[in-house]
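S.K.: Give me coordinates for this.
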Amino acid sequence: MPDRLYENIPFRHSEIEHRYGPNVHILSNPYLLSQLAQLCAKDTIQPAINRLVVDIYGRLLEDVMNAEFPRVVRDVATRMIDVTPAGVFHGEVLDRSVRAVTVNIARAGAIPSQTVYDLLNVALDPRGVRQDHIIMSRMLGENEEVVGAGIGGMKIGGDVADAFLLFPDPMGATGSSLSEAISTYKKKVPGTPRRIINIHLIVTPEYLRRMTADHPDVEVYAVRLDRGLSAPDVMATVPGTRWAEERGLTDHQYIVPGGGGFGEIMNNAYV
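M.R.: Alright, predicted model coming up:
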């Protein structure tokens, strides 16, 4: 008789309270917040920067898979099966047959997407895992403000039918680039994904407003919410309560408190 203790594993990640809607998940995780604070610190340089990005994204993906990916009940014979018929683990594990596609939004998304891709190949059947690549750039207005995003090139390796479509992009600032990338998949790539999930280090209220309006079906995961340019009385409220008054972006669309331009610091290329 197998032990049925692990047939139905409850998983609940810790999230901060907010009013942005059920598809937004801002984690309450002291370890990830500590690592992110170190990553964003003024004196942190390479190689610590990219090592921290890899560490945080590995743990973020674990949380996303625990919460979102399907499971199956399996019997797995352990090494003790040669000693006793009871040497069998019986319980829920991740369904390795699931398809997953991770999208590298170059250039800040390169290391996060590669990290996610490598770990997906461990957790799932690699034959169902793929990494796509999109080159995007912000389009600026007369005052150097972001007015949109353009796609400079793509390498998409197939359809996304019934796949988990993941966008590991560090900074959810304005949402213009990511919204355009998601629209491209919806309009031009064959198949309907099982779920679309954005995975971020930091998001702003402005980004969440754009993403939930443009793509209300998308799940958003983030380590931290930054709204550092909001008025003190607004910051004293539960996030999202006075959403229209919350502000996390400078006039040039950099996140505050933020951590600078991640495409720049991750590549030591300040252009």
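S.K.: Please make it C-alpha for all contacts and neighbour counts, starting now.
M.R.: Will do.
S.K.: Which parts of the stretch 101-250 of the chain are helices?
M.R.: 110-123, 176-188, 205-214, 232-235 (DSSP state H, counting those that start in this stretch).
S.K.: Mean neighbour count and distance to residue 270 added to these, as CSV?
M.R.: Formatted as CSV, those follow (neighbours: other C-alpha atoms under 10 Å; distance: least, C-alpha to C-alpha, whole Å):
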stretch, mean neighbour count, distance to residue 270
helix 110-123, 20, 16
helix 176-188, 17, 19
helix 205-214, 19, 23
helix 232-235, 14, 32
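S.K.: With respect to residue 140, which of these lies nearest?
M.R.: Distance to residue 140, taken as C-alpha to C-alpha, is lowest for helix 176-188 among the helices of the stretch 101-250 of the chain, at 11.5 Å.
S.K.: now the strands for the stretch 151-271 of the chain?
M.R.: 163-168, 171-172, 195-203, 219-225 (DSSP state E, counting those that start in this stretch).
S.K.: quick one more, to check against the first:
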Amino acid sequence: MAFTEIKHPLIVDKLTRMRRKDTSSKDFRENLNEIGGLMVYEVFRDLPLTPGEIETPVTKTTGYTVDQSVVLVPIIRAGLGMTAGIQQLIPTAKVAHIGLYRDEETLEPVQYFAKPTADIASSYVLVVDPMLATGGSASKAIDIAKEWGAKTIKFICLVAAPEGVARLQKDHPDIDIYAASLDEKLNDDGYIVPGLGDAGDRIFGTK
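M.R.: Next comes the predicted model:
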């Protein structure tokens, strides 16, 4: 499994805007969507192309198109905040959904909703969540995607903690991880430091 930190200047700038505690939900959502779109270029670098003959205004030539189906799997609810930006670049991408909550006693993720697409087994699958903290939710979501039959899976997040990366590498050594930033650590409350707070609350304006 490879871990890739995408440190493009435009991504770094937008992430800095998101980290500021006084950033509005509107600006937070807009920058999150834009970062999701920018990250797609790196995440899908190995997306296969199908050759075919086309005719330009000058001559015939060989062109290449993306025929591979793509399925986004946001972890509800914060993961929904990254799907629109990705779909702007890949408008044909379908969206499956996985809803998880953390059990207050065991602290382990519990599934409360899951809806796959019909073609997920033959698709490039991108599991999406802005935060990779402990790694429990991400690992569980990938478990579910594999149960659906998904074979080519990648995980994309905005901010990752080393603890979450280690957990995902241990549980799913076959999955590539992409993040806009590898942050310092988790604090005692399980928040990423320096992080950007609760992504779901900041996306939807809730507390």
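S.K.: So after superposing, what's the score?
M.R.: In this superposition the chains share a TM-score of 0.91, using TM-score structural alignment, normalised by the length of structure 2; 207 aligned residues with a C-alpha RMSD of 1.9 Å.
S.K.: nearest to residue 84 of structure 1, of the helices of the stretch 101-250 of structure 1?
M.R.: Of all the helices of the stretch 101-250 of structure 1, helix 110-123 sits nearest to residue 84 of structure 1, with 28.4 Å by C-alpha to C-alpha.
S.K.: Let me know the angle separating the closest one from strand 163-168.
M.R.: Relative orientation of helix 110-123 of structure 1 and strand 163-168, computed by axes from the mean of the first three to the mean of the last three C-alpha atoms, to 10 degrees: 140 degrees.
S.K.: who touches helix 110-123 of structure 1?
M.R.: By C-alpha atoms under 8 Å, 6 or more residues apart in numbering, the list of residues contacting helix 110-123 of structure 1 from outside reads 50, 53-54, 57-58, 61, 94, 96, 100, 102-104, 126, 129-131, 167-170.
S.K.: can you check stretch 197-211 of structure 1 too?
M.R.: Stretch 197-211 of structure 1 has contacts (C-alpha under 8 Å, 6+ apart) with 20, 36, 60-61, 164-176, 179, 218-227, 240, 243, 246-249, 255, 258.
S.K.: Over in structure 2, find the residue span it aligns onto.
M.R.: Mapped onto structure 2 using TM-score structural alignment, stretch 197-211 of structure 1 spans residues 154-168.
S.K.: what does residue 156 of structure 1 align to in structure 2?
M.R.: Aligned counterpart of residue 156 of structure 1 in structure 2: residue 116 (TM-score structural alignment).
S.K.: Just give the number of residues close to the closest residue to that match other than its chain neighbours.
M.R.: Computed as C-alpha to C-alpha, 6 or more residues apart in numbering, the closest residue to residue 116 of structure 2 that is not its neighbour in sequence is residue 96, at 4.7 Å. Residue 96 of structure 2 has 20 neighbours, counted by other C-alpha atoms under 10 Å.
S.K.: What's residue 96 of structure 2 aligned with over in structure 1?
M.R.: In structure 1, residue 96 of structure 2 lands on residue 132 (TM-score structural alignment).
S.K.: Verify the stated contact: its match with residue 155.
M.R.: Yes. If you go by C-alpha atoms under 8 Å, residue 132 of structure 1 and residue 155 touch, sitting 5.8 Å apart.
S.K.: measure residue 262 of structure 1 to residue 201 of structure 1 for me?
M.R.: 10 Å (C-alpha to C-alpha, to the nearest Å).
S.K.: swap that for residue 235 of structure 1, please
M.R.: Distance, residue 235 of structure 1 to residue 201 of structure 1, by C-alpha to C-alpha: 20 Å.
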